[in-house]
Structure formats: structure tokens, C-alpha cells
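In: can't give you the sequence, but here's the structure:
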């Protein structure tokens, strides 16, 4: 009889452990769900990112390598310049035709700069200056942005 009484106890204890684990899982899941639902109603702020569609096209002016106006005269700038403009076939043709003139204007503007001009705020000022220098050359549209790629000041 002792063997028969021991087997049901082992089976019953295993069932009790499984039932307790299932109850804990259900209670934990309910608590997690209540917490998540509570967070949504608590006024948690969400950020919505708006995607702005733009018809901006870019026109690369390729790489520039110019000496800078530092006192020692041994500093130079290597940068790829790209012009951004609103989609316009006539302006694209004009940019292609006037590329040598535009490159000359950009070289003249960049050569007048010093190494210290290429700080975070200085770069934005240089970009604005380049737009102001390029726009009078263009008759079919305007440049909206100047982008610098692979900039190196040495």
C-alpha cells in the first residue's frame, strides 16, 4: 500500500505545481496588460514625424580643391559641392551649360575663406553666400540649397 499512496502524491504535486505556474502566468499577463493600458491613458506623449515630399533635384559640381586664405598659406579645402533646386528641366539644362561659370564663382568664394570659417555655423553662412553668388547667374530658376559632401579642411 505504501507504493500506491506515494504515486498519487507525486502525480498530484506535479499537477499542483503546473496549476500554480499557469495561475502566475495568467496573473502576470493581466498585470502587464493593465499596466500597458494604463500608460496609454496617462497622457504619454507620442511624436509624429511628418514626411515632407519635395521635388528637389540635385546637380553635382564635382570636387573642389582650393587654397584657403590663412596666414601660413598652407591650408586647403577639399569638398564636393552639390546644388539643390526645385524640379525644372530648363534650369537643369542651364546648370549644365553654365557649369564652368558656376564652378568659377564657387572657387572664388571658397578661396576667400579661412580655416576658422568652417565651423558649424560658419558652414551654413558659406552655403548661403554660395546661393547668393550662384542665383544671379541663373535665369531659368533659383538654387534652393547647397550641399557639401566629403568636406576636408587641412
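Out: Looks like it came in fine. All of these numbers come straight from a predicted model, not from anything done at the bench.
In: could you use CA atoms for every contact and neighbour count after this?
Out: Noted.
In: wait, what's in contact with residue 68?
Out: Counting by CA atoms under 8 Å, 6 or more residues apart in numbering, residue 68 touches 74-77, 110-115.
In: which of these sit farthest apart?
Out: Across the contacts of residue 68, no pair lies farther apart than 74 and 110, at 14.9 Å, counting by CA to CA.
In: thinking again about what came up before, go through the contacts of residue 68 and flag which are in helices.
Out: Among these, the ones falling in helices (DSSP state H) are 110-111.
In: alright, now check it against this:
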């Protein structure tokens, strides 16, 4: 019986020793996997940030390059009289911002069509529609949309009111 006890005592330390070895190997493997994963995702995050910054820088360069401003002659139109207020006139001068000389030449080529489109839109507006800041901004968006539609694409980047008088 004493021999059996000695045999069991010898077996138990071997089992616990094997458990510690397996546990140690698992900790090392998980630690290495965590380290590799951390570095992989950490590297991608910084690369994505760098790419985003580069993209923003390119967009800012393009925005700075889009500074060719093409002034249009003044428009004087009768406003629509929906409120029964009487005749009101709008004198407005616009400037169009385009990206390059080719687009500027295109705007020059289609000036008559653009003026027609602008005159039709302006004469359909009433005093109450354009007297508020929101109305002016809506008018600006509508003009930009119609002008780009007449040109067949997003040629004009921005539209500026350089004169806006209602009488």
C-alpha cells in the first residue's frame, strides 16, 4: 500500500506540471496573437488617418484652385405680385465660380442661355420669398441648380450675389 501511495504522489506532480506547461504555452500564444492583432489594427488606424488627412489636403487644394470667378452683367426684373403689394423690382448681380479656364469658356459660350434661365427664375419670385435670409439662400441654391442644369453638369461650384437690391 505504501508503494501505491508513492506511485500516486509521483503521478500527481507530473499532471500538475503538464497543466502548467499547457497553461504557459496558451498564455504565450494568446499574448503573441494579441500583440500582433494590436499592431495590425493600430497600424491600419494610423494609415487611415494619414489617408484621410491627405484626402482632405487634396480637397482643400482643389477648393483653392476653384477660384476663377466669372461676373455676369446685372439683372433687373419685375417681381411676381402675389400679395397685391404693387410693382417691385429686383436688381441683382451675380458672379459664378468655376474650376478652370475650360469651364469659364463654357460659361461664356452659354451666357445667353444662362441669362434666360436666370431671368425666368428671378421674375417668378415674389418680394416675400426673397426678403428673408432663408429666401435669399433658397434663391441662391435654385439659381445654382438651374445654371448647372443648363450647362449639363456641375460646372459652377459656387454662386455669389454681388448686388441685391429690391425696390
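Out: All right, it came through fine. It should be emphasised that the depicted structure is a prediction, and the values quoted were computed from it without experimental measurement.
In: which of the contacts of residue 68 of the first structure count as buried?
Out: 76-77, 110-111, 113-114 (16 or more other CA atoms under 10 Å).
In: and which of those residues is nearest to residue 131 of the first structure?
Out: residue 110 (12.5 Å).
In: and the equivalent of the closest one over in the second structure, how far from residue 30 of the second structure?
Out: With TM-score structural alignment as the criterion, the equivalent of residue 110 of the first structure in the second structure is residue 122. Distance of residue 122 of the second structure to residue 30 of the second structure, computed by CA to CA, to the nearest Å: 70 Å.
In: mind jotting down where the strands sit in the second structure?
Out: Shown for the second structure, the strands assigned by DSSP state E span residues 68-71, 75-78, 89-98, 156-166.
In: buried deepest among those, which one?
Out: strand 89-98 (a mean of 19; mean count of other CA atoms under 10 Å).
In: now for it, which elements pack on it?
Out: Packed against strand 89-98 of the second structure by the contact rule (3 or more CA pairs under 8 Å, 6 or more residues apart in numbering; DSSP states H and E) you find strand 68-71, strand 75-78, strand 156-166.
In: so it matches what in the first structure?
Out: Counting by TM-score structural alignment, strand 89-98 of the second structure corresponds to 76-85 in the first structure.
In: now what about the matching stretch, what contacts it?
Out: Contacts of stretch 76-85 of the first structure (CA under 8 Å, 6+ apart): 56-68, 142-154.
In: any idea what residue 125 of the first structure aligns with in the second structure?
Out: In the second structure, residue 125 of the first structure lands on residue 138 (TM-score structural alignment).
In: its match: neighbouring residues, count only.
Out: Residue 138 of the second structure is flanked by 14 other residues according to other CA atoms under 10 Å.
In: measure it to residue 132 of the second structure for me?
Out: For residue 138 of the second structure, the distance to residue 132 of the second structure - CA to CA - is 10 Å.
In: same question, residue 73 of the second structure
Out: For residue 73 of the second structure relative to residue 132 of the second structure (CA to CA), the value is 24 Å.
In: for residue 122 of the second structure, same thing?
Out: Noted for residue 122 of the second structure: a distance of 15 Å to residue 132 of the second structure, by CA to CA.
In: what's the answer for residue 59 of the second structure, then?
Out: If you go by CA to CA, the gap between residue 59 of the second structure and residue 132 of the second structure works out to 32 Å.
In: what distance separates the biggest helix by length in the first structure from the centre of its chain?
Out: Longest helix of the first structure, by residue count under DSSP H: helix 2-41. Chain-centre distance of helix 2-41 of the first structure: 48 Å, with CA atoms, centre = their mean, to the nearest Å.
In: just stretch 23-31 of the second structure next, same as before
Out: 46 Å.
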